[in-house]
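**Student:** next comes the sequence, and after it the predicted model I'd like to discuss.
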Amino acid sequence: MAPKAFTPAADEAKAAEEALPKIRRYLQDHPDRLTGIPVADEDGRQGLVLPRAALELLEGILAHMAAGRGVSIVPAHAELTTQQAADMLNVSRPHLIGLLDAGEIDYRKVGTHRRVRADSLLDYKRRDDRRRREAADELSSMTGEPGLD
């Protein structure tokens, strides 16, 4: 299944900007991860109950929409082309191929083409983000040491 891309129109971005603080407040006030989230329709009647994880995803989607950025939803089991995977990481396709060849991201070959599972790509992204945060924290702590000013 290919990623479903969506770029918000101006009125949709504005609606997302207005909804975002409400969702963030609700999540902050209700920290229990197992609680279902009631969603009411325009008349105030409860229409459905969403799992908290769905609302957390919705929060991320609304944040991107409010900023006018496009959003893609990719199932974890989806297999991506190397160009789709490179786009998700915001890197060039040749850089992604290097990561694949170095064993940083799992992939499989379909004929002569590489296919990257979305969950493998996201695992790499989480590891890379963690490495970057740790490096930034280390640099930050070094600037506070005597003699480094």
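**Tutor:** Nice, I can see it.

**Student:** please make it C-alpha for all contacts and neighbour counts, starting now.
**Tutor:** Noted.

**Student:** what segments of the chain are helices?
**Tutor:** 10-29, 52-66, 82-89, 93-101, 118-143 (DSSP state H).

**Student:** looking at the ones you listed, which is closest to Thr35?
**Tutor:** For Thr35, the closest of the helices of the chain is helix 52-66, at 6.2 Å, according to Cα to Cα.

**Student:** show me which residues of that closest one are buried.
**Tutor:** 52, 55, 59, 61-66 (16 or more other Cα atoms under 10 Å).

**Student:** second structure follows, compare the two:
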Amino acid sequence: MTHPAVSDMSLPAAKEVALAVQGQRALAAYLSTQLDTQRIQIFDDHNQAHAVELPTSALRLLMQILAELADGNAVQVVPVHAELTTQEAADLLNVSRPHFVKLLEDGQIPFHRAGKHRRVKFADLMHYKQEREQISAQAMDELAQQAQELRMGYE
């Protein structure tokens, strides 16, 4: 199953950013509950309210989406079990497709073939990305420590 490419997404307009800020604040005020579900109201074109019961976890996810929109970021929801094409995965890592294919062939990220095409599980891609970020953060910490030990003026 493929999903829209990252490049197909557009950044939120200023009005959307402002509404996201308001929506996030309003939701935050009510999500401190320990209940499994929440009832919200949605208004139709005739301004009639309709109650909708949703899992609290879904509203927390909505709050995270609103936070990203409030920061001016585009958002795309991808199921953890989703399978991505090599181009979609490369776009998410912000690398070229040939470089990404080399990562696959080198065994750094698990994949399987669907016919002659490679497919990558979203969860595996995010695991790889998280590992790379941890390695990068560790290297930065080591460089900062070394700079302090050498008294390079970064104190």
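**Tutor:** Here it is on my side, so go on. Since we're looking at a predicted model, the values are computed, not measured.

**Student:** any idea what the TM-score is?
**Tutor:** Superposed pair, TM-score by TM-score structural alignment, normalised by the length of structure 1: 0.74. Supporting alignment: 144 aligned residues with a Cα RMSD of 3.1 Å.

**Student:** follow-up on the earlier one: redo the buried residues of helix 52-66 of structure 1 as CSV? Include distance to Leu27 of structure 1.
**Tutor:** Below are those laid out as CSV (distance: Cα to Cα, whole Å):
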residue, distance to Leu27 of structure 1
Arg52, 8
Leu55, 8
Glu59, 9
Ile61, 15
Leu62, 14
Ala63, 14
His64, 17
Met65, 19
Ala66, 18
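
**Student:** return the distance of Arg45 of structure 1 relative to Leu100 of structure 1.
**Tutor:** As judged by Cα to Cα, to the nearest Å, Arg45 of structure 1 and Leu100 of structure 1 stand 50 Å apart.

**Student:** sorry, slip of the keys, the one I care about is Lys4 of structure 1.
**Tutor:** With distances taken as Cα to Cα, Lys4 of structure 1 is found 24 Å from Leu100 of structure 1.

**Student:** who's more crowded, those two?
**Tutor:** Leu100 (18 against 10; other Cα atoms under 10 Å).

**Student:** OK, contacts around the aligned partner of the more buried one in structure 2?
**Tutor:** Applying TM-score structural alignment, one finds that Leu100 of structure 1 aligns to Leu104 in structure 2. Leu104 of structure 2 is in contact with 110-111, counting by Cα atoms under 8 Å, 6 or more residues apart in numbering.

**Student:** same deal with Asp106 of structure 1?
**Tutor:** Applying Cα under 8 Å, 6+ apart to Asp106 of structure 1 gives the contacts 100, 116-117, 120-121.

**Student:** filter those down to the buried ones.
**Tutor:** Neighbour counting with 16+ other Cα under 10 Å marks 100, 116-117, 120-121 as buried within these.

**Student:** switch those over to CSV; also include distance to Ala9 of structure 1.
**Tutor:** What follows is the buried ones among the contacts of Asp106 of structure 1, written out as CSV (distance: Cα to Cα, whole Å):
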residue, distance to Ala9 of structure 1
Leu100, 36
Val116, 31
Arg117, 30
Ser120, 31
Leu121, 29
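
**Student:** which pair in these spans the largest distance?
**Tutor:** Longest span within the buried ones among the contacts of Asp106 of structure 1, Cα to Cα: Leu100 and Arg117, 11.6 Å.

**Student:** give me the common contacts of these two.
**Tutor:** With Cα under 8 Å, 6+ apart, Leu100 of structure 1 and Arg117 have common neighbours 106-107.

**Student:** can you tell me how far the match of Leu100 of structure 1 sits from Leu59 of structure 2?
**Tutor:** 36 Å.

**Student:** go on, Asp141 of structure 2?
**Tutor:** Relative to Leu59 of structure 2, Asp141 of structure 2 is positioned 36 Å away (Cα to Cα).

**Student:** go on, Phe122 of structure 2?
**Tutor:** 22 Å.

**Student:** ok so, going back, just give me the closest of the contacts of Asp106 of structure 1 to Arg25 of structure 1.
**Tutor:** Closest to Arg25 of structure 1, out of all of the contacts of Asp106 of structure 1 and judged by Cα to Cα, is Leu121, at 30.6 Å.

**Student:** ok, now which ones touch the residue opposite the closest one in structure 2 once aligned?
**Tutor:** Using TM-score structural alignment, the partner of Leu121 of structure 1 in structure 2 is Leu125. Applying Cα under 8 Å, 6+ apart to Leu125 of structure 2 gives the contacts 89, 109.
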